[in-house]
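J.: return a 3D structure for these sequence lines:
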Amino acid sequence: MSDIIRLLPDALANQIAAGEVVQRPSSVLKELLENAIDAKSTQIQVIIKDAGKSLIQVTDNGIGMSETDARLSFERHATSKIRETEDLFRIRTMGFRGEALASIAAVAQVEMKSRRSEDELGTCIAVEGSEVKKQEPVQLTQGTTISVKNLFFNVPARRNFLKSNPVEMRHLNDEFQRVALANPEVSLSIYHNDLEIYNLPGGKLSQRIVGLFGKNYREQLVAVTEDTTHLNVHGYIGKPEFSKKTRGEQFFFVNNRYIKNNYLNHAVVNAFEGLMRDDHYPFYVLYIEIDPTHIDINVHPTKTEIKFDDERTVYGVIRAAVKQALGTHNIAPSLDFDQDVNFSAIGSGPSAPSFSDKDFDSRGGESPFRSAPREVSMPRFPDKRGFDREWQKLYEGLEDEPAQSAPRTEGMSLTLESAANRMEGAGGGSEKTHADAQVVFQIHRRYICTQVKSGIMLIDQQPAHERIMFEKYLETLSSQSGASQQSLFPQTVTLNPSDFSLVMELSDEIHALGFSFEPFGHNALIINGVPADVQGQNEKELFEGLIDQYKDFRSQLSLDKYENLARSMAKRAAVKPGQTLQPEEMRALIDQLFACSNPNYSPDGGQTFALLSMDKIGSFFNA
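T.: The predicted structure follows:
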C-alpha cells in the first residue's frame, strides 16, 4: 500500500493560512495598518475601491525595507521581531512584516514598493497567488506602499461569501477606527471611491475621539487615570447621560492593541451602577499598560482576545479607576462627611410632616426630580382628625379635574359612567352605540382598563402598541407599500461613517417603511419625510433612534433585516408610558391589538394584557 501523507504545496498551505488571517477586506486593512504603525510611520494614507474588493492601498512614511527584506517578507514564517521562543511572551508590536503578507499574497494580487532613507532606489515586488511575478528597482520617497487588488480572485467561493459593499465598508471603518484610537499621534486618512471619509491629524487622544465620532463628544468626555505597580490605566469615559442603548463604542487597548473582553467590560459597566439605565451602555476608550509577560496575546488568530495571568486584579483596578473618575468630576454621588446627619432634615416641631405637591409626580409616586434629599419616616398623627386632614392632602387638586383631560402635572380624576349620573333624555333613551358601551380609561397613563365579560382587562399600552406596529411594518416591508408624510421643514442628520454605511446598506428597506431621505454632503442625510402613521415625533430623533435600535437588536439577536427593522421601528414609534390617550384612541388600540396574529405578546416577548376575573376581584374582598 502506497504512502498517503504528503507535504502540501506552498501556495496551497498559504491559502489555508489565509483562511484564518484573511476573512474579509477589513482583515487585510488591519494587517497592513499594523505593519505601517510598526514601521514607525507618522503619516498613513488608505485608499479603498469597491469596499476593498478591488483595491486596498496603504501608504506610509515609515523606515521602509531593503531589497532582501522586501522579498523575504512574502515568505512563510518570515519575521523581523522574533528570534527565540521567549520573544513570543515579550511582544509589544502589532504585526510585523511577513506575518500576514504571505497569506494575503496567496489570495490576492499584491504589489509592494518600499525604500529606506539610506537607499537611492527602492524595490517593487509583484506577487500573485503566492507566485512572484516581478521584482525590480523603482524610484520613490522613503516609506512603503502596499496595494492589494482583487481579493480572493483565485478563490471564487470565498469571494462569493463577501457581503454587500456597505457591510464590508462598515467593517473597514471599524478596523480603521481601532487603529486610529490606538495611535492618536499618527496622522491617518482614508478614502473610499475617491471620497474622503476621515482625515485625522496627529494629536491628543481627546482630539482623535472628537475627529472620529463627532463634535458632540467633546462635552461628554471624562478623563480616567490610574497607576499601580501591576498595571496602568488611562483614557476617557462618557458621562452617564450620554449612554446609548447600543454597543459598539466601547474600546479596550492593551499595550496599544485592541482587544475584546466581556469580563473587563463588566468592570466598567459595574462602575456606572446606579448612574444609568440597565439597558444602556457607556462610551469608553481605555488603555491598559501591563508587562507583556503577564498576558498571552496568541489566543486568537486576529489577536483580539488575550489572557491575563491575574484577571481579577485587572478587573478591580479598572473598576476603581472608572469610579474615581466619575467621583472626581462630581458625576457619581458622594458622601459629605462634614455634615452632621443628626441635625439635617428635621422639622421644627413634633407635628407630622406635611405633604406638598412637589413630593408627588403625576403618577402618584415620589418625584424623581427633587433637588434635595428628604428624610423618610412614617407620619405620626395625634388624632383621627389629624389623620383625616393629612390623608386628604394627598388628593388635593383632583376633585375638579375632568376625566381624560390633557396632560397635566397634577394627578388625574375619572368619572365612571353609571345609571346614577347618566342624564335623562340624552341620546334618545336606552339606545347606545358600541363605543358608548365600551368604557375605557387609563391608569397612571400607562395601563388601559376596560370591562370584559369575565371581569376586567388591563392592557400595557406600550407593548400592545409595539405588537400592532410590528405586524404593520412587517407587512409594509414585505409589500414595499409604506406611505410617507412630507416634512414642511426637512432636517439634516449627520452620522458617523459606520452608521452612514449602515443606512446606505438598508436604504431600500428604510424607504419602504415610509422615510424619504437622500445623501446630503459628507456622511450626512436630509430627511424629507417620515412614515405617515407616526405623529408628533421629531424627524431627526426618530431616524437616529431607528438606526440605534437596529444596531442594538443586531448585536443581541439573530434577526433578518425585515424583522429587525420592523421591531426597531415599532419600538421607536409606539406610545410610551406617561402618554395620555383619548377614549377613541384606547378603543382603537384594543381593536387593533386583537386583530393581530399574536395579540398576547409584544415583539420582544413581553405580555401585552392581563385579565382579572370576577372571582379574582371578589377574592380581594371576601376573606
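J.: C-alpha from now on. contacts and neighbour counts both.
T.: Fine.
J.: quick check: D60 touching Q45?
T.: Yes: using C-alpha atoms under 8 Å, D60 is in contact with Q45, at 6.6 Å.
J.: give me the buried positions along stretch 143-162.
T.: Within stretch 143-162, the residues scored as buried using 16 or more other C-alpha atoms under 10 Å are 143-154, 159.
J.: with stretch 476-495 instead?
T.: Here stretch 476-495 shows T476, L477, Q480, G482, A483, S484, Q485, Q486, T492, V493, T494, L495 as buried, counting by 16+ other C-alpha under 10 Å.
J.: got TSV for these, with distance to G605 and secondary structure too?
T.: Output for the buried residues of stretch 476-495, formatted as TSV (distance: C-alpha to C-alpha, whole Å; DSSP: H, G, I helix; E, B strand; the rest coil):
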residue	distance to G605	secondary structure
T476	22	helix
L477	21	helix
Q480	26	coil
G482	26	coil
A483	28	coil
S484	29	strand
Q485	31	strand
Q486	34	strand
T492	35	strand
V493	32	strand
T494	34	strand
L495	31	coil
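J.: from those, pick the one nearest H280.
T.: Closest approach to H280 among those (C-alpha to C-alpha): L495, at 19.8 Å.
J.: still on that earlier bit, quick one, which of D60 and Q45 is more surrounded?
T.: Taking other C-alpha atoms under 10 Å, D60 and Q45 do not tie; D60 has more neighbours (26 against 18).
J.: gap between that one and K113?
T.: When distance is defined by C-alpha to C-alpha, to the nearest Å, D60 is 11 Å away from K113.
J.: okay, and the common contacts of these two?
T.: Shared contacts of D60 and K113 (C-alpha atoms under 8 Å, 6 or more residues apart in numbering): T144, T145.
J.: for the residue most central in space within the chain, give its distance to N330.
T.: Nearest to the geometric centre of the chain sits T246, at 2.2 Å (C-alpha atoms, centre = their mean). Per C-alpha to C-alpha, T246 is found 25 Å from N330.
J.: what segments of the stretch 201-350 of the chain are strands?
T.: Counting by DSSP state E, counting those that start in this stretch, one finds strands in the stretch 201-350 of the chain at the ranges 221-227, 231-238, 250-254, 257-259, 284-290, 295-296, 307-308.
J.: and this one, so I can compare the two:
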Amino acid sequence: MSSIIQLLPDHVANQIAAGEVVQRPASIVKELLENAVDAGATEVKLVVKDAGKTLVQVIDNGKGMSVTDSRLCFERHATSKIRHAEDLFSLHTKGFRGEALASIAAVAHVEMKTRQEQDELGTHIVIEGSKFVSQDVAVLPKGTSFSIKNLFFNIPARRNFLKSDTVEFRHIVDEFERVALAHANIGFMLYHNGSEMFNLPGSNQRQRIVNIFGGRTNEKLVPVSESTEIVNIQGFVCKPEFAKKNRGEQFFFVNDRFIKSGYLHHAVMAAYEGLLKDGSQPGYFLYLDVPPNTIDINIHPTKTEIKFDDEHALYAILRSSIKHSLGQFNVAPVLDFERDANLDTPYNYESKEAIMPMVQVDRSYNPFADEKPAKSSSGSSSSSSFSSSGRGGWTPSFKKEKAPVWESLYTGLSEAAEEITPVNEISFESEEVTGSLFNDTEVEQAVQKTYQIHKKYIVSPIKSGLLIIDQKRAHQRVLYEQFLTNITVHHAASQQLLFPLMLYYNMSELALIQEMRGALENTGFVFAEFNNDHIVVSGLPVNVAESEVSILLEELLNDLQQEVPDSSFSQTDSIAKSMARSLAIKTGVIMPEKEQENMVNSLFACKEPNVSPFNKPTFITISVEDLDKRFAI
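T.: Now for the predicted structure:
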C-alpha cells in the first residue's frame, strides 16, 4: 500500500499558518507596529485605506535591515529575537516566532523598503503570495516601510468573511491604541483614507492617555504606584463616578505588552468593592513590570494571554495598591491612624473642670394672662417717647400695643347661634332621576379592567381566562416598533432644549456617533455641533428626559461596540433595540390605571406583540379551565 502522508509545499504551509496570524487587517497592523517598536523607532506612521483591505502601510525610522536580513525576514521561523529555547523565558521584545512576515506575504502583495543608518543605499523588495517578484537597490530614508496591499487576494473566501469598513477600522484603532499606550515615548500617527485620525507625539503615560481618549480624561485619572520584589505597578485607574457600562477603557500591560486577564480584572473589581453601581465597569491603564522568567507568554497564538508563576500574590498586590490609591486621593474612605494635634485640649484648660450652665425657669409665667402695662421711665403718655442715652443723645422708645385677650374672640357667639335656622327646617329642591346615563352592561365594563401585581406584571381579565403582561418587555416591544418606524419613515418629533447639552467622548466613540447620526436624528435627536472631543445636543426625542441622554448614548455605544453591526439595517435595528431597552419602564415602577390600559392597547397594536425585541415572551394567558384544575379536589 502506498504512503498517503506528504510534506506540504512552502506556499501552502504559509497560507495555513496565515490563518493563525492574519485574521483581519488589524492583525497585520499589530504585527507591523510591534516590529517597528522592536526596531527601536522613535516615530511610527500607519497609513490605512479602505479599513486595511486595500492598503496597510507602516513607516518607521528604526535601525532598518541589511540586504541579507531583508530577504531572510520573509522566511518561516526566521527571527532575530531568540537563539535557544531558554530565550523564551527572557523575552524583552514583541515578536519572536518569525512567522508574521511569512504569513502576511502568503496572503497579500507586500512591498518592503529598508535602509540601515550606515548604508548609503537601501533595499526594495516586492512579494506577491510568497513569490519574490523583484529585489532592487534604491535610495531610501533610514528605517523600514512595509506596504501590504490587496489582503486575501488569493483566498477569496477569507476576504468575503471580512466585515464592513467601519467594523474593520474599529479593530485597527483598537490595535493602534494598545501599541501606542504601551510605548508613550514613541510618536505615533494614523491616517485613514487620507485623513489624519491620530497624531500622538512622544510624551509620558498620562499625556498619552489624554491624547488618545480626550482632554476630559485627565480629571478622571487616579495614579497608582507600587514597587515590590514580585511586580512593579505603575499607571492610573479612573474615579468611580466615571465608570461606564462597557469595558472599553480597560488596559493591562505586562512588560509593555498588552494582555487580557480575567483574573487581574477581578482584582481591580475587588478594589472598587462598594464604590460602583451594579453593572458599571471602571476604567484603568495599568503597567505591570515583572521578571521575564516568571511569566510564560507563549500560551496563546496572539500573545494576549500570559501565565504568571505566582498569580495569588500578584492578585493581592494589585488589589491593595489600587485600594490604597483610591483612599489616598480621597476617592474611597480609609482608616486614618494619624492623630491630629489641632483636636487636642489646649494646655491652659487641661486642669479646669467644665462649668454646668444654669437655666432659670419662671414657673408662674402664663402666656394667656393679661399683660401689665410697662412703666414708662420718662412719664410721658405719648405713643413714642425719647430716653436719654449715655452719650447725651436721645434714643426713641415705642410702647408695645396690648395684645387682644383670646376669650374676647368668642363673645357674642351664643346670641348668633340662636338666630341660625335649624338644619331640620331647611328644605331642598327635589330632583327626579329619570334614567341612567349608562346601562348596566356599560357600568360593569367601567370597572377597572387591569391590575398591577408586584410592580412588575399587568393582569387583565379576558373571555377565556386571565392575561398576564410583563410591563418591561411589553414597553420594550412598543418603543422598539416606534423607533424603528421613526428611523425608516423620518417623521419623529423633537423637543428643543433651552440649554444645549455638551457631552464628551473619545475619538472612536465620536466616530461611531457620527456614523449613526442620521438614524439618531430620525428618532428625534438634534446635534448642534460635532468637535474633536465632544458633541452638543440641542434637541431630544419626546419621550427622552434630559437627565437620561448621557446614559442612553453610553448604553447605545456599548451595545453597538459589542454587537458590531456590519450593515445599515442591522445598525438601525441595534439602535432601536438599545433605545427601547434604555427607555422602557423598569420593574418596580407603579403604573396608574390609565397607563396600564394604554400599555395593553399599545402592545396589541404592535405587529409582533407576542415577544420583546430580544425574543422574550411579553405575556402569558391562563384559561378558566386551568384555574378550575387548580381548585379541583
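J.: not counting its neighbours along the chain, what's nearest F89 of the first structure?
T.: T293 (5.5 Å; C-alpha to C-alpha, 6 or more residues apart in numbering).
J.: check N165 of the first structure too.
T.: A51 (5.2 Å).
J.: is it correct that that neighbour is in contact with E168?
T.: Yes: in this structure, A51 of the first structure is within contact of E168 by C-alpha under 8 Å, at 5.9 Å.
J.: that older thread, any idea how far the residue nearest to N165 of the first structure is from S41 of the first structure?
T.: To S41 of the first structure, A51 of the first structure is 24 Å away according to C-alpha to C-alpha.
J.: who's more crowded, the two?
T.: A51 (23 against 20).
J.: helix, strand or coil for the more buried one?
T.: Secondary structure, DSSP: H, G, I helix; E, B strand; the rest coil: A51 of the first structure is helix.
J.: list the contacts of it.
T.: P25, N165, P166, E168, M169, L172, H192.
J.: how about a cut-off of 6 Å?
T.: Contact analysis of A51 of the first structure by C-alpha atoms under 6 Å, 6 or more residues apart in numbering lists N165, E168, M169.
J.: highest neighbour count among these?
T.: Neighbour max across these (other C-alpha under 10 Å) = M169, 25 neighbours.
J.: how close does it get to K49 of the first structure?
T.: M169 of the first structure is 10 Å from K49 of the first structure, where distance means C-alpha to C-alpha.
J.: same check, this time on C124 of the first structure
T.: 21 Å.
J.: the two: who's more crowded?
T.: C124 (23 against 18).
J.: mind telling me what element the more buried one is part of?
T.: strand 122-128 (DSSP states H and E).
J.: have a look at how far, on average, that strand is from the second structure.
T.: When the second structure is overlaid, strand 122-128 of the first structure sits 1.0 Å from its aligned residues on average, using mean C-alpha distance after the TM-score superposition for the first structure.
J.: residues in contact with that strand?
T.: 67, 109-115, 132-139.
J.: okay, and which of those map to helices?
T.: E67 (DSSP state H).
J.: near W394 of the second structure, how many other residues are there?
T.: Counted with other C-alpha under 10 Å, W394 of the second structure comes out at 12.
J.: ditto for F398 of the second structure
T.: So F398 of the second structure, with other C-alpha under 10 Å, has 10 neighbours.
J.: I figured it hits S384, correct?
T.: Yes: with contacts defined as C-alpha atoms under 6 Å, F398 of the second structure counts as touching S384 at a distance of 4.9 Å.
J.: nearest residue to D279 of the first structure in space, please, no chain neighbours.
T.: Nearest non-adjacent residue to D279 of the first structure (C-alpha to C-alpha, 6+ apart): K245, at 6.1 Å.
J.: swap in P531 of the first structure?
T.: G514 (4.1 Å).
J.: ok, the one you found touching D533?
T.: No: G514 of the first structure is beyond contact range of D533, at 9.1 Å (criterion: C-alpha under 6 Å).
J.: for these two, indicate the residue with more neighbours.
T.: Between G514 of the first structure and D533, G514 has the larger neighbour count (other C-alpha under 10 Å), namely 24 against 13.
J.: gap between the more buried one and Q486 of the first structure?
T.: In terms of C-alpha to C-alpha, G514 of the first structure sits 10 Å off from Q486 of the first structure.
J.: any idea which helix or strand carries the aligned partner of S145 of the second structure in the first structure?
T.: Alignment note (TM-score structural alignment): S145 of the second structure maps to T145 of the first structure. Using DSSP H and E, T145 of the first structure sits within strand 143-149.
J.: what angle separates that strand from strand 122-128?
T.: 20 degrees (axes from the mean of the first three to the mean of the last three C-alpha atoms, to 10 degrees).
J.: residue ranges for the helices of the stretch 451-600 of the second structure, please.
T.: Here the stretch 451-600 of the second structure has its helices, by DSSP state H, counting those that start in this stretch, at 471-489, 507-515, 517-523, 549-563, 568-583, 593-603.
J.: what does the stretch 51-200 of the second structure give?
T.: Under DSSP H, counting those that start in this stretch, the stretch 51-200 of the second structure gives helices at 67-72, 100-106, 156-160, 165-182.
J.: ranking these by burial, who's on top?
T.: helix 100-106 (a mean of 27; mean count of other C-alpha atoms under 10 Å).
J.: mean deviation, it versus the first structure?
T.: Averaged out, helix 100-106 of the second structure is 0.7 Å away (mean C-alpha distance after the TM-score superposition for the first structure).
J.: ok now that helix, how far from the chain's centre?
T.: Chain-centre distance of helix 100-106 of the second structure: 37 Å, with C-alpha atoms, centre = their mean, to the nearest Å.
J.: packing partners for it?
T.: Applying 3 or more C-alpha pairs under 6 Å, 6 or more residues apart in numbering; DSSP states H and E, one finds that helix 100-106 of the second structure makes contact with helix 10-21.
J.: buried residues of the helix it packs on, list them for me.
T.: Neighbour counts using 16+ other C-alpha under 10 Å place H11, N14, Q15, A17, A18, V21 of helix 10-21 of the second structure among the buried residues.
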